[in-house]
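> Coordinates only, no sequence provided:
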C-alpha cells in the first residue's frame, strides 16, 4: 500500500504529496457542496467523471499552448499535477447571464451578454468569496499587474476555445471558473492554469432544450445530477455511450 502525506483536503478534492519533488497527486471526491458548503451531498461517480473530463480539457488546452499544471492521469480518480503556488483568486468568465450575476444586477437568466465578462473573486470561504477589483488584487499583492494581464489573456483564449469545442457537441458554455498558480521554472515564476475544468465549475446548457448539465442540478434540487455529468462525458466521447457505466474505484490508498 502506498503511503503518502495528505497536504490538503477541499470540498471536491484531496491533495497528496506526489511521488517526485514538485508533484502532487490530486484525488477527485464524490462529495458535492453548494453555497460555500451550506448544502452538502454526494454525486455518485462524480470524482471519476470529473477526473476524466478535466484531463481531456487540460490536454486540449495544452494543444493551443495554454500552460497547465496537469501532467497525467494516474487512475480512475487521481491525476498527477505540478506543484504550484495557487493565486488566491477565482477567475469567472460569463457568456450568458446565470448564477450570482442575475441576482446582483437584476438580469434575466439566459440573457446573452454583449461580450464575455471576466470577474475576480477572492478565494476565502469565511468571507463568502467576495467579488474584488484589479485594484484590490494589486494593492494587497495577490497578483501583479503583469500576472493579471497574463491571466486575462489566457482566460479569454480558453473561453473562445471551449465555447467552440462545446458548441460542436450541442452544448452552450454559459460561464465557468478558473484558478491559476505560479510554477517555478528556469529561475522564475510562470503563470499556469491549475485546479480542474468540469461540470463542478462550469455551467453547461443543452443548445436545443436548454437543459442544465452541470452542478446547478444539485444546487437547485433538479434531480438527475449523475446523468448530467455522464452526458458531458458521453458527448466528449471520453467514455463510450454504449453500455455506459461509471466504474467506482476504492477509497484512496494514500494515508497520512
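Perfect, I can see it now. Values in this document were obtained by computation on a predicted structure and should not be read as measured data.
> contacts and neighbour counts: CA atoms only from here.
Will do.
> Quick check: buried residues in the longest strand anywhere in the chain?
Using DSSP state E to define each element, the chain has its longest strand at strand 171-185. In terms of neighbour count (16 or more other Cα atoms under 10 Å), strand 171-185 has its buried residues at 171-183.
> do the same with stretch 112-131
Residues 116, 118, 119, 120, 121, 122, 123 are the ones in stretch 112-131 that count as buried (16+ other Cα under 10 Å).
> Mind listing residues that contact that stretch?
Stretch 112-131 is contacted from outside by 36, 88-97, 132-134, 152, using Cα atoms under 8 Å, 6 or more residues apart in numbering.
> Now, those that are in strands?
With strands taken from DSSP E, the overlap with those comprises 89, 90, 91, 92, 93, 94, 95, 96, 132.
> so how far is residue 132 from the fourth one?
Put plainly, it is residue 92. When distance is defined by Cα to Cα, to the nearest Å, residue 92 is 11 Å away from residue 132.
> what about the two, which has more around it?
Ranked by neighbour count (other Cα atoms under 10 Å), residue 92 and residue 132 place residue 92 first, with 19 against 14.
> Hmm, residue 178 and that one touching each other?
Yes. Counting by Cα atoms under 8 Å, residue 92 touches residue 178, with 6.4 Å between them.
> All the helices of the chain, residue numbers only.
Using DSSP state H, the helices of the chain run over 46-63, 100-105, 134-139, 145-167, 216-219, 225-235.
> Between those helices, which one is closest to residue 69.
With Cα to Cα, the closest approach to residue 69 among the helices of the chain belongs to helix 46-63: 8.7 Å.
> The structure to be compared is supplied as follows:
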C-alpha cells in the first residue's frame, strides 16, 4: 500500500493509482462517520463488508447492462475500478419518507411516498451538501441537460433493481444515494455509476419488523453496525452465517 500513489482520501474510502492507465484501486476503510464527520469511529470489519456488498451489487448491475466504474474485487478491502470524472452531485432516490425529507416536508418517518422521488445535493461538506434543483445543476455547469437525463435514467433503473433485490431478501429499500461520473474511452464519453452501493448509502429496513439495517444504526446509536451490515450480506447470500467479520473477516461464498 505504501508504494502506491494516493489519489484521494474520503471519509470511508481511499483511492490509489491503479495498475493500468485509466484504473484506480478503491480501498474500503473501517471509518464510520455521520453529520459530515461530526461523529466518527473506527469499526473493525465495516470496510470488508461494504467492499463485498458493493461488489455483489455492482456485478449484478454490470450484468444488467447498467454502466458502472466497477471492474473486479481485488481482495477483502479493495476493488479495481475505472477512473472517472466525478460529477459533484449526490443523487438520492426516495421510496419511503425517512431522514431529512421528514422535517423538510412535514412527513412522518415510514410514510410511503406517492412515487419514487429523485433529489440532488451539491457535494460540498463545508456547505453541508445543500439540496439543489435541476436549474442549479445546469446553470452552474455541474452537468448538462443530457447528462442529467442520463443520471436520472440510471437512478430509476438502479432503484427498480435494488428494490427487487432487497425485497427478495426480506428488506425494504427506503432510500439510497449514488454518485455518477464521466467515463472517457477513446473518443466517447458516457455517464456511469461510481462510488459504492452498500448499507453506508442505503436505508434498509427489515420488511416485517422495520428494524434498521443501515448506517442509521450508527447515526442514532441503536445497535451494532457490523452485525447489521453482516445481516444484510447474509440475507443476500454473500456470507456464511457462522463467520465472524470482527475476527477472521467474513468468508466469501463462491
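That came through fine. Quick caveat, the model's predicted, so the values are computed rather than measured.
> returning to what we had before: tell me the one of the buried residues of strand 171-185 of structure 1 nearest residue 161 of structure 1?
residue 173 (10.6 Å).
> Now for the closest residue to that closest one other than its chain neighbours: which residues touch it?
Of all residues not flanking residue 173 of structure 1 in the chain, residue 204 sits nearest, at 5.1 Å (Cα to Cα, 6 or more residues apart in numbering). Residues in contact with residue 204 of structure 1, defined by Cα under 8 Å, 6+ apart, are 171, 172, 173, 174, 175, 212, 213, 214.
> Just tell me what residue 204 of structure 1 corresponds to in structure 2.
Counting by TM-score structural alignment, residue 204 of structure 1 corresponds to residue 204 in structure 2.
> What is the aligned counterpart of residue 233 of structure 2 in structure 1?
That one, residue 233 of structure 2, aligns with residue 233 by TM-score structural alignment.
> Hmm, that match is touching residue 48, no?
No. Using Cα under 8 Å, residue 233 of structure 1 is not in contact with residue 48; the gap is 10.4 Å.
> how about stretch 1-14 of structure 1: buried residues?
By neighbour count on 16+ other Cα under 10 Å, the buried set for stretch 1-14 of structure 1 is 6, 12, 13, 14.
> I meant stretch 22-36 of structure 2, not that one.
Residues of stretch 22-36 of structure 2 classed as buried by neighbour count (16+ other Cα under 10 Å): 23, 24, 25, 26, 27, 28, 29, 30, 31, 32, 33.
> Distance check, the equivalent of the last one over in structure 1 against residue 40 of structure 1.
Residue 33 of structure 2 maps onto residue 33 in structure 1, with residues paired by TM-score structural alignment. Here residue 33 of structure 1 is placed at a distance of 4 Å from residue 40 of structure 1 (Cα to Cα).
> Equivalent analysis for residue 9 of structure 1, please.
Distance, residue 9 of structure 1 to residue 40 of structure 1, by Cα to Cα: 15 Å.
> likewise residue 98 of structure 1?
Taking Cα to Cα as the measure, residue 98 of structure 1 falls 21 Å from residue 40 of structure 1.
> Comparing those two, which residue is more hemmed in?
More neighbours surround residue 98 than the other of residue 98 of structure 1 and residue 40, with 18 against 14 (other Cα under 10 Å).
> give me every residue that touches the residue nearest to the spatial centre of structure 2.
Centroid-nearest residue in structure 2, with Cα atoms, centre = their mean: residue 197, separated by 2.9 Å. Residues in contact with residue 197 of structure 2, defined by Cα under 8 Å, 6+ apart, are 53, 54, 57, 58, 177, 178.
> Excluding sequence neighbours, find me the nearest residue to the last one.
Translated: residue 178 of structure 2. Residue nearest to residue 178 of structure 2 in three dimensions, not counting chain neighbours: residue 91, with 5.2 Å by Cα to Cα, 6+ apart.
> coming back round to it: of the ones in strands among the contacts of stretch 112-131 of structure 1, which is the nearest to residue 167 of structure 1?
So of these, ranked by how close each gets to residue 167 of structure 1 (Cα to Cα), first place is residue 95, at 12.9 Å.
> which residues does the closest one contact?
112, 113, 115, 116, 117, 173, 174, 175.
> The last one contacts residue 91, correct?
No. Here residue 175 of structure 1 lies out of contact with residue 91, judged by Cα under 8 Å, at a distance of 10.5 Å.
> circling back: same list, the helices of structure 1, but as a markdown table with distance to residue 72 of structure 1 and mean neighbour count please.
Listed next are those as a markdown table, based on distance: least, Cα to Cα, whole Å; neighbours: other Cα atoms under 10 Å:
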| stretch | distance to residue 72 of structure 1 | mean neighbour count |
| --- | --- | --- |
| helix 46-63 | 8 | 20 |
| helix 100-105 | 34 | 11 |
| helix 134-139 | 32 | 14 |
| helix 145-167 | 20 | 16 |
| helix 216-219 | 28 | 19 |
| helix 225-235 | 18 | 20 |
